[in-house]
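Engineer: Predicted model and sequence below, questions to follow.
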Amino acid sequence: MSQPRDAGLTASELNIHDAILESALAVTNAIANLIKCATDSQEEIVAQGRGSSSHAAFYKKNNRWTEGLISAAKAIAVATNLLIETADGVIHKTHNLEQLIVASNEVAAATAQLVAASRVKADFMSKTQDRLETASRAVTEACKALVKAVKTIAAKQLEQQEASVDYSKLTRYEFKVTEMEQQVEILKLEKELTNARKKLAELRKFSYHDEEEE
């Protein structure tokens, strides 16, 4: 995301890119702090729970918790990489704004998973866990800010598109054709939405099954 700017971009496009970069970097910075806090929390939990046993023995004894923590850490890594890739893609026009919103939501979901996994073994009133919870909220807020920025950009782009069309200049025939085209487009999108939801449900079923086998 740190590549030089395209000299051919308009001032409006540069502002959009700057807004996306600023919001995406805020998320990645919050994630970096989250990972640090999660590591501190994990070390505290192991130190307090293992007694005189080794780290390996503690992880083996608490294998379900360990698996949950590893799964959450993997989810964070994948979601962060997707976010960076998508933000870069939006800037270089290989990805769209909707993909960036989904990537941001994935980061927020993975963050919640990580905190939940840590919370299972954390001591009540643990300062380390409190810092992790605070870091988690910072990631969530940064993700919300990114989504808000993207939606604002999308709304402005839609306004510009609508402003470029003067329906008052259409003949009655042209108006009717345009109206029918929009109805057809809506039906196509509704069908695509139904199919996409079915596919997502199948993917999630496979994902849950895959996690149970690991």
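Structural biologist: That came through fine.
Engineer: contacts and neighbour counts: CA atoms only from here.
Structural biologist: Noted.
Engineer: Secondary structure element holding the spatially most central residue of the chain?
Structural biologist: What sits nearest the mean C-alpha location of the chain, by C-alpha atoms, centre = their mean, is residue 104, with 2.0 Å. Counting by DSSP states H and E, the element that carries residue 104 is helix 97-119.
Engineer: For that helix, which residues meet the burial criterion?
Structural biologist: 97, 99-119 (16 or more other C-alpha atoms under 10 Å).
Engineer: Please apply the same query to stretch 85-92.
Structural biologist: Quick answer for stretch 85-92 (16+ other C-alpha under 10 Å): 85-91.
Engineer: Among those, which one sits closest to residue 155?
Structural biologist: Comparing the buried residues of stretch 85-92 against residue 155 with C-alpha to C-alpha places residue 90 closest, at 15.6 Å.
Engineer: this is the comparison structure:
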Amino acid sequence: MAAVRQLVQRAAQLQQEIVDSGKGGASPKEFYKRNHRWSQGLLSGAKAVAIGCQALMTAADQVVTGKGKFEEVIVSSREIAASSMQLVMASRVKAERGSEKLRNLNETAKTISTLTGTVVATAENCRDKVATANTLDFSKLSLHHTKLMEMETLVKVLETEKQLEVERSRLSELRKHHYKLAGEIEGWDQEVGASAELWEQDMINALKNH
């Protein structure tokens, strides 16, 4: 969480630097109105990081109590890393190439990537160990019971394949809806002004509330 908070703070600092160096004689409100899609993209990225953090903490707690799945930890960790890079890429669009604040943001994103990578590797290792421990011993099964279990397993395979197909379709529709919402949030359909102070506060609030 400390690294994520630092990421949000550094993104806000970089954005302020961009506004100060690029707005010319325009007011902050005018600058944000002209660059609304870009500024809202940063806010969207910050919120996505915050949501990923909350999901990771919830998933980790559930795994510890035996109620969760390692896959939930893995997905949440990867989402945090991806959202962090989204935030960096959005910031890089208007930042000066030699900006120290951009370098700081990149370093924090790399730290988050390393940390989440460690979490993913640990979760995968634990998952594999649990799967190995739960491997059944078929050596004492009779021919009759072996055949019954074979048929039961085949039924489960078919059910799982069908469920996988349904979930993939659901994932595709969710992603389409996410892109649609992101487009609306990032100002594809509207133009509003904002200030750097409000943007930074929104990002901090997003981190606290999600």
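Structural biologist: Sure thing, it's come through. Treat the numbers as computed from the prediction; the structure is a model and nothing was measured.
Engineer: Would you give the TM-score for this superposition?
Structural biologist: Aligned and superposed, the two chains score 0.82 in TM-score terms (TM-score structural alignment, normalised by the length of structure 2); 185 aligned residues with a C-alpha RMSD of 1.5 Å.
Engineer: Just want the angle from the following helix or strand past the helix holding residue 104 of structure 1 to helix 97-119.
Structural biologist: Proceeding N to C from helix 97-119 of structure 1, the next assigned helix or strand is helix 127-163, under DSSP H and E. If you take axes from the mean of the first three to the mean of the last three C-alpha atoms, to 10 degrees, helix 127-163 of structure 1 sits at 170 degrees to helix 97-119.
Engineer: Comparing the next helix or strand after helix 127-163 of structure 1 with structure 2, how large is the average distance?
Structural biologist: Remark: after helix 127-163 of structure 1, the chain's next helix or strand is helix 172-213, criterion DSSP H and E. Comparing helix 172-213 of structure 1 with its match in structure 2 after superposition yields a mean distance of 1.2 Å (mean C-alpha distance after the TM-score superposition for structure 1).
Engineer: residues in structure 2 aligned with helix 172-213 of structure 1?
Structural biologist: Residues 143-184 of structure 2 are where helix 172-213 of structure 1 lands when matched by TM-score structural alignment.
Engineer: do stretch 83-94 of structure 1 as well
Structural biologist: The aligned range for stretch 83-94 of structure 1 in structure 2 is 56-67, by TM-score structural alignment.
Engineer: And residue 64 of structure 2, how far from residue 55 of structure 2?
Structural biologist: Plainly put, residue 64 of structure 2 is 14 Å away from residue 55 of structure 2 if you go by C-alpha to C-alpha, to the nearest Å.
Engineer: which residues touch the aligned partner of residue 91 of structure 2 in structure 1?
Structural biologist: Aligned by TM-score structural alignment, residue 91 of structure 2 pairs with residue 118 of structure 1. Residues in contact with residue 118 of structure 1 (C-alpha atoms under 8 Å, 6 or more residues apart in numbering) are 38, 41-42, 69, 129.
Engineer: Report how many residues lie close to residue 165 of structure 1.
Structural biologist: Residue 165 of structure 1: 10 surrounding residues under other C-alpha atoms under 10 Å.
Engineer: do the same with residue 182 of structure 1
Structural biologist: Per other C-alpha under 10 Å, the neighbour tally for residue 182 of structure 1 reads 12.
Engineer: and if you look at the one 5 residues further on?
Structural biologist: A count of nearby residues for residue 187 of structure 1, using other C-alpha under 10 Å, gives 12.
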